[in-house]
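Q: Okay, sequence plus prediction incoming.
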Amino acid sequence: MAYALEIGGTPKTVPGGTGILLLHPSTGETDRIDTDFLKTDTDRFLVVSTRTTAREVSQKLEYYDVDESCADVLDTLSIERGYSRRSKDHVSYVSAPDNVDGIVAGVADFLQRTDGKRRISFDSLTELAYYAGEDEALSAAERILELLDAHDAIGLFHLSDEVHDQDVVDEFSALFDDVIDLDEDGTVESSF
C-alpha cells in the first residue's frame, strides 16, 4: 500500500512499513511537519506522546485542523504526573513514560484493532530516552518499526539531534531508511 506525503522535500509517496526519522533542533517547530504527516491520506492515526499529555495533543490537532475523528492518542505522562484522566474515546494511557513494553503494546493494540491506512507519530524518542535510557528507546523504535512493517502502516519518529551525542543520533538514524532533517530556520532536507 502506498501512502502520500505532503512534507516539502520528501517523495510524493512511501510504501507501507516505512518508518521516517524526524531529526530536529531541541527548539524546532515540529508540529507543522507532524500534523502534515498525520492529516494526509490516512484512515486512522495514533499519536504516541512521551512529551505532552493527551489534552495537549488534542489542542495541537485542533489548532492545525487535523481531523480528530481519525485520532487515537497513547498518553504516557498523565498517570505518572497525577493529572486527571478524562474518559474519552480513543485515548489510552501507559503508567509512565519509561514503560517501554506498555508503549509498544499500545502501538500493537492500535494496529491490531484498526485497518486501512494507519499512521503513527512518536513524539518523541528523545523524551523516551530521557525517561527510559537510550538503549530502551532504540529497542522501542526497533520494535515499533517491525510492527509498522507487519501491519503495512507508516510512522514518523521525533528525535532532537542537539540533545544526543552524534554516535547516538547515528545509531537511531541507522534504524531508519528515511530521514527528514529540520533546521533551526524551518528548512527541511530529507534522505529517502
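A: Thanks, I have it. Note that the structure is a prediction, hence the values are computed from the model and not measured. Numbers count the residues shown, from 1 in each chain.

Q: C-alpha from now on. contacts and neighbour counts both.
A: Fine.

Q: where exactly do the helices run in this structure?
A: Along the chain, counting by DSSP state H, helices occupy 31-38, 54-63, 78-81, 100-113, 125-132, 134-151, 166-175.

Q: tell me what the fifth one is packed against?
A: Meaning helix 125-132. Identification of packing neighbours for helix 125-132 by 3 or more C-alpha pairs under 8 Å, 6 or more residues apart in numbering; DSSP states H and E yields helix 134-151, strand 154-160.

Q: Contacts for that helix, please.
A: With contact meaning C-alpha atoms under 8 Å, 6 or more residues apart in numbering, helix 125-132 is reached by 50-51, 97-100, 134-137, 141, 157-160, 163-164.

Q: Then the second one?
A: Contact partners of helix 54-63, identified using C-alpha under 8 Å, 6+ apart, comprise Asp31, Thr35, Val47, Ser49, Asp67, Glu68, Val73, Leu74, Asp75, Ser78, Val91.

Q: and here's the other structure:
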Amino acid sequence: MDYTLAIDGVDTTIPGGTGLLLLHPSIGETDRIDTDFLKTDTDNFLVVSTRTTAREVEQKLEHYDVDESRADILDTISVERGYSRRSSDHLHYVAAPDDLDGIVAQVESFLAGHEGKRRVSVDSLTEMAYYADVDGTYDAAEAILALLDGHDAVGLFHLSKEVHDDETIQRFRDLFGNVIDLDEDGEATVDLV
C-alpha cells in the first residue's frame, strides 16, 4: 500500500515499509515536519516520545491540528522522572528511553493492534542513544524498520545532526536510505531511494 508524503512542498508517495530519517539541527522545526507526516493519509499513528511527556505530545498535536482520536502515544520519560501518569487505551509507558526492547515491543503491539494505514514517529533516536548507546539504538531502529515492513506501515525517525559524529550519522543514513534533511533555516530536502 502506498502512503502520501506531503512535507514542505514535496507531494509524492512512499510504499508501506518505508522508514524516513529526519536529520535536523538541535533546535529545529521538527514539530512541523513530524505533524505533517502524521496527519496525512493515515488511519492510526503512534508517537514514540523520548524527549517530551505524553501531555506535551498531546499539546503539540492539538496545536498543529492533528486528529488526536487517531493517536497512540508511547511516553518513555515520565516514569523515570517520577511524573504522574494516567494510562488509557491510547497512552502507553515504558520505564525510560533506554528500555529499547520495551519500545520495540510497544511499536509491535501498536502495529498488530490496528488496521489500515499506520504511521510511527520516533522522536528521537538521539535521545535513545543518549540514554542507552548508539549500537543499541541502531539495533532498535533496525527492528522497528522490520516491523514497519512486516505490517505495511511507515515511520519517521528523528536524529540530531549536531549531536552525533559524521560516522554515526552516515551509519543511520545508510540504514534508512530515505532522508529528510532539515537545515537551520527550516528548509527541508527530501531524498528518497
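A: On my side now, so go ahead. In this text the structure is predicted, and so the values were computed from the model without any measurement.

Q: After superposition, what is the TM-score?
A: TM-score of the superposed chains, computed with TM-score structural alignment, normalised by the length of structure 1, equals 0.98; 192 aligned residues with a C-alpha RMSD of 0.9 Å.

Q: thinking again about what came up before, is it possible to export the helices and strands packed on helix 125-132 of structure 1 to CSV including mean neighbour count and distance to Thr18 of structure 1?
A: Shown next, in CSV, are those (neighbours: other C-alpha atoms under 10 Å; distance: least, C-alpha to C-alpha, whole Å):
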stretch, mean neighbour count, distance to Thr18 of structure 1
helix 134-151, 18, 7
strand 154-160, 24, 5
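
Q: of all those, which lies closest to Phe110 of structure 1?
A: Nearest to Phe110 of structure 1 among these is helix 134-151 (10.4 Å), distances taken as C-alpha to C-alpha.

Q: quick one: the closest one to structure 2 mean distance?
A: In the superposition against structure 2, helix 134-151 of structure 1 averages 0.4 Å from its aligned positions (mean C-alpha distance after the TM-score superposition for structure 1).

Q: Over in structure 1, find the residue span stretch 157-174 of structure 2 aligns onto.
A: Counting by TM-score structural alignment, stretch 157-174 of structure 2 pairs with residues 157-174 of structure 1.

Q: Return the distance of that stretch from the chain's centre.
A: The chain centroid and the centroid of stretch 157-174 of structure 1 are separated by 15 Å under C-alpha atoms, centre = their mean, to the nearest Å.

Q: again with stretch 172-191 of structure 1
A: Mean C-alpha position of stretch 172-191 of structure 1 versus that of the full chain (C-alpha atoms, centre = their mean) differs by 14 Å.

Q: can you list contacts of it?
A: With contacts defined as C-alpha under 8 Å, 6+ apart, stretch 172-191 of structure 1 is touched by 8-10, 18-25, 27-30, 138, 141-142, 192.

Q: Okay, buried residues for that stretch please.
A: For stretch 172-191 of structure 1, the buried set under the neighbour-count rule, 16 or more other C-alpha atoms under 10 Å, comprises Phe172, Ser173, Phe176, Asp178, Val179, Ile180, Asp181, Leu182, Val188, Ser190.

Q: next one: stretch 84-102 of structure 1
A: Of all the residues in stretch 84-102 of structure 1, those buried under the rule 16+ other C-alpha under 10 Å are Val91, Ser92, Tyr93, Val94, Ala96, Pro97, Asp98, Asn99, Val100, Gly102.

Q: Quick check: Asp101 of structure 2 touching Ala140?
A: Yes - using C-alpha atoms under 8 Å, Asp101 of structure 2 makes contact with Ala140 at a distance of 7.4 Å.
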